[in-house]
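Student: Could you look at this predicted model? Sequence included:
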Amino acid sequence: MTISRSNDDGIGTILMDRPRRKNALQLEDWEALASAIADADADDDVRAIILTSAQPGLFCAGADIADIAAHHEDAEWRARKYEAVQACNRGLWSSDKPVIAAIDGDCIGGGCGLALACDIRIAAPHARFGVTPAKLGIAYARFDTALLVAAVGIAQARRLLITADLIDAPEALRIGLIDEISDDPRSLANIRAQALQSLSQHSIAVSKKHLRAIMQGTVLEDAESRSLFIESYTREGFRERLDSFVRRKG
């Protein structure tokens, strides 16, 4: 099985497992990954999601070039491929749950798109990153481009897209493409995911909702955002958290 999902103590882990191809994904793999992401998002027992490789030393090298070579003339295949990749990226981005990418190897092309759709990106020192559609002549999706710009800014996004250069983890950290470097990104991702479970899932979900709205150009308060703020004081768990905070500070 190329894509698998598990739930351990509230952490939903999604694993990519094609080590001989550096986890480069075929169409069927993208579709399976989209399904796994949707399942994790819908699972009430999952409070945080980790996307990573089943095998150490890897993340995702993007789309399988052999798959592209075999099917690129098939219009139906091209449409399915676009929809599957977008379902993965939009599924990660739109989840109300915190999503962490644990990157232990090459994170290139479509793999970089997956990582950019996550909330937190933790990478190994040896990881490499690249946005490389220009090497094949493929158009990078506008949504994926927007995620790149949101992470690194327009100037760095322009550089990465136009040059198709690969960069190392320290450079990725410097420009904001990743958030942390760790010798064991999967273990650190689990630590971060465990810590996130102690926080208000409602607050996290609302924050992610606002961030998505801002990314799409909505920055002013509206009736919905006003209601979310006011009603948060009445939600289950708020008083317990408030009392606990007051006791600690008391």
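Tutor: Sure, I can see it. Residues are numbered from 1 along each chain as shown.
Student: From here on, just use CA atoms for contacts and neighbour counts.
Tutor: Fine.
Student: Residue 120 contacts residue 179, correct?
Tutor: Yes: between residue 120 and residue 179 there is a contact under Cα atoms under 8 Å: 6.4 Å.
Student: how far away is residue 247 from residue 200?
Tutor: Distance, residue 247 to residue 200, using Cα to Cα, to the nearest Å: 18 Å.
Student: out of the two, which sits in the busier spot?
Tutor: More neighbours surround residue 200 than the other of residue 247 and residue 200, with 12 against 9 (other Cα atoms under 10 Å).
Student: Can you list the buried residues in the longest helix along the chain?
Tutor: Determined from DSSP state H, the single longest helix within the chain is helix 142-163. Within helix 142-163, the residues scored as buried using 16 or more other Cα atoms under 10 Å are 144, 145, 146, 147, 148, 149, 151, 152, 156, 157, 160, 161.
Student: That helix packs against which elements?
Tutor: Counting by 3 or more Cα pairs under 8 Å, 6 or more residues apart in numbering; DSSP states H and E, the packing neighbours recorded for helix 142-163 are helix 110-116, helix 133-136.
Student: right, and the helix or strand after that helix?
Tutor: The helix or strand immediately downstream of helix 142-163 is strand 166-168, counting by DSSP states H and E.
Student: Which neighbouring elements make contact with that following strand?
Tutor: Where contact means 3+ Cα pairs under 8 Å, 6+ apart, strand 166-168 is packed against strand 128-130.
Student: what's in contact with the strand it packs on?
Tutor: 105-109, 112, 160, 164-169, 172 (Cα atoms under 8 Å, 6 or more residues apart in numbering).
Student: Kindly report the same for stretch 48-58.
Tutor: If you take Cα under 8 Å, 6+ apart as the criterion, stretch 48-58 is touched by 10-17, 19, 22-23, 40, 59-60, 97-106, 186, 189-190, 193, 196-197.
Student: The structure to be compared is supplied as follows:
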Amino acid sequence: MEQEIYLERQGPIARIVLNRPAKRNAMTAAMWRAIPALCAEIAEDPEALVVVLTGAGGKAFSAGADIAEFPEVYETPESTRAYNEAVEAAQEAIVALDRPTIAAISGACVGGGCGLALASDFRFATEDARFAIPPATLGLAYSFNATRRLVGKVGPSRAKDMLFSGRLIAADEALRIGLVDRVVPAGALDQTVAAYAERLASVSQYTIRTMMRMVDAITLGADEPTPELAEAWAASFTGTDFAEGYRAFMEKRAPVFRWR
């Protein structure tokens, strides 16, 4: 039996693959619970510099939580709490990764699948991708953290539209409202994502990880840097990456950064 979710490496790029194409990569409870461990494995690998989250089969990123499991996972208050905590932990594990994450989206990106995409730093989608957050059609509520990320991407009015109506949003509208960062032809998604991931892997990882922390702090409402962020900013000017970067510029060559 094939794994429903797995991790693979392609050079400096780690790929988390949702692998239930016959079910449009709908997320089982076991898949939600597997994601934190996969993220921990990535976090412990110094050679994995960029993370791509994708759905197998090319027809769907993820149709969301597997509703066939709902009678079981929502059977009791205890099972409900455990399942919701597993979903939240999976999304927060993606957010907590200290390296860039790219959701490569084709086809359906719905409900909890959209939550996984929102947890990523970037969302690249195909022209045939479709997005929806349909809890209102089921009598449910979206989680606070996923809702906060949605509002941060599309603004409060558009977030309310998506959450209240549960309507499908086409890729061109998703791009226009800021839900996704780039839309490409279906056959170009893998190449586009790989090229961008390789570019991110080639630049200073010190810069990326410091700026990731800084942007996240600003997004969460910080008005000034923490002492740790201030120290990281100051340390960049005495670091080996900066020395290599400006020497490479002066020597008219590509810099070779050595993250460890």
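Tutor: Happy to help now that I have it. Computed from a predicted model, the values in this text were never measured in an experiment.
Student: Let me know the closest of the buried residues of helix 142-163 of structure 1 to residue 75 of structure 1.
Tutor: residue 144 (21.3 Å; Cα to Cα).
Student: aligned partner of the closest one in structure 2?
Tutor: Correspondence of residue 144 of structure 1 to structure 2, assessed by TM-score structural alignment: residue 146.
Student: Next one: residue 64 of structure 1 from residue 29 of structure 1, what distance?
Tutor: Between residue 64 of structure 1 and residue 29 of structure 1 the computed distance is 10 Å (Cα to Cα).
Student: again with residue 143 of structure 1
Tutor: 20 Å.
Student: Where does stretch 201-213 of structure 1 end up in structure 2?
Tutor: Mapping stretch 201-213 of structure 1 onto structure 2 (TM-score structural alignment) gives residues 205-217.
Student: how about the matching stretch: buried residues?
Tutor: Buried, per 16+ other Cα under 10 Å, within stretch 205-217 of structure 2: 205, 206, 208, 210, 212, 213, 214, 217.
Student: Looking at those, which are in strands?
Tutor: Per DSSP state E, strands hold no members of those.
Student: Dump those residues to a markdown table, plus distance to residue 56 of structure 2.
Tutor: A markdown table is the format used below for those (distance: Cα to Cα, whole Å):
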| residue | distance to residue 56 of structure 2 |
| --- | --- |
| 205 | 29 |
| 206 | 32 |
| 208 | 28 |
| 210 | 32 |
| 212 | 28 |
| 213 | 31 |
| 214 | 33 |
| 217 | 33 |
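Student: Narrow those to those in helices?
Tutor: Counting by DSSP H, the buried residues of stretch 205-217 of structure 2 contribute 205, 206, 208, 210, 212, 213, 214, 217 to helices.
Student: Please determine how far residue 174 of structure 1 is located from residue 60 of structure 1.
Tutor: For residue 174 of structure 1, the distance to residue 60 of structure 1 - Cα to Cα - is 21 Å.
Student: I'd like to know how far the one residue sitting closest to the centre of structure 2 sits from residue 244 of structure 2.
Tutor: Geometric centre of structure 2, nearest residue: residue 120, 1.7 Å, by Cα atoms, centre = their mean. For residue 120 of structure 2, the distance to residue 244 of structure 2 equals 30 Å [Cα to Cα].
Student: Residue 106 of structure 2 now?
Tutor: Using Cα to Cα, we find residue 106 of structure 2 at a distance of 38 Å from residue 244 of structure 2.
Student: how close does the match of stretch 201-213 of structure 1 sit to structure 1?
Tutor: In the superposition with structure 1, the average deviation recorded for stretch 205-217 of structure 2 is 1.2 Å (mean Cα distance after the TM-score superposition for structure 1).
Student: can you list the residues that contact that stretch?
Tutor: The contact list for stretch 205-217 of structure 2, computed with Cα under 8 Å, 6+ apart, reads 49, 98, 99, 100, 225, 229, 232, 233, 236, 241, 257, 259.
Student: Could you identify the buried members of those residues?
Tutor: Counted by 16+ other Cα under 10 Å, the contacts of stretch 205-217 of structure 2 give 49, 98, 99, 100, 229, 232, 233, 241, 257 as buried.
Student: quick one: contacts for the second one?
Tutor: Right, residue 98 of structure 2. 43, 209, 212.
Student: Is the corresponding residue of structure 1 for residue 84 of structure 2 in a helix, a strand, or coil?
Tutor: Matched by TM-score structural alignment, residue 84 of structure 2 corresponds to residue 82 in structure 1. Recorded secondary structure, residue 82 of structure 1: helix (DSSP: H, G, I helix; E, B strand; the rest coil).
Student: Which parts of the stretch 1-150 of structure 2 are helices?
Tutor: 29-43, 70-73, 77-96, 112-119, 144-154 (DSSP state H, counting those that start in this stretch).
Student: Just name the most buried of the ones you listed.
Tutor: helix 112-119 (a mean of 26; mean count of other Cα atoms under 10 Å).
Student: once the two are aligned, what's the mean deviation for that helix against structure 1?
Tutor: Its matched residues in structure 1 lie on average 0.5 Å from helix 112-119 of structure 2 after superposition (mean Cα distance after the TM-score superposition for structure 1).
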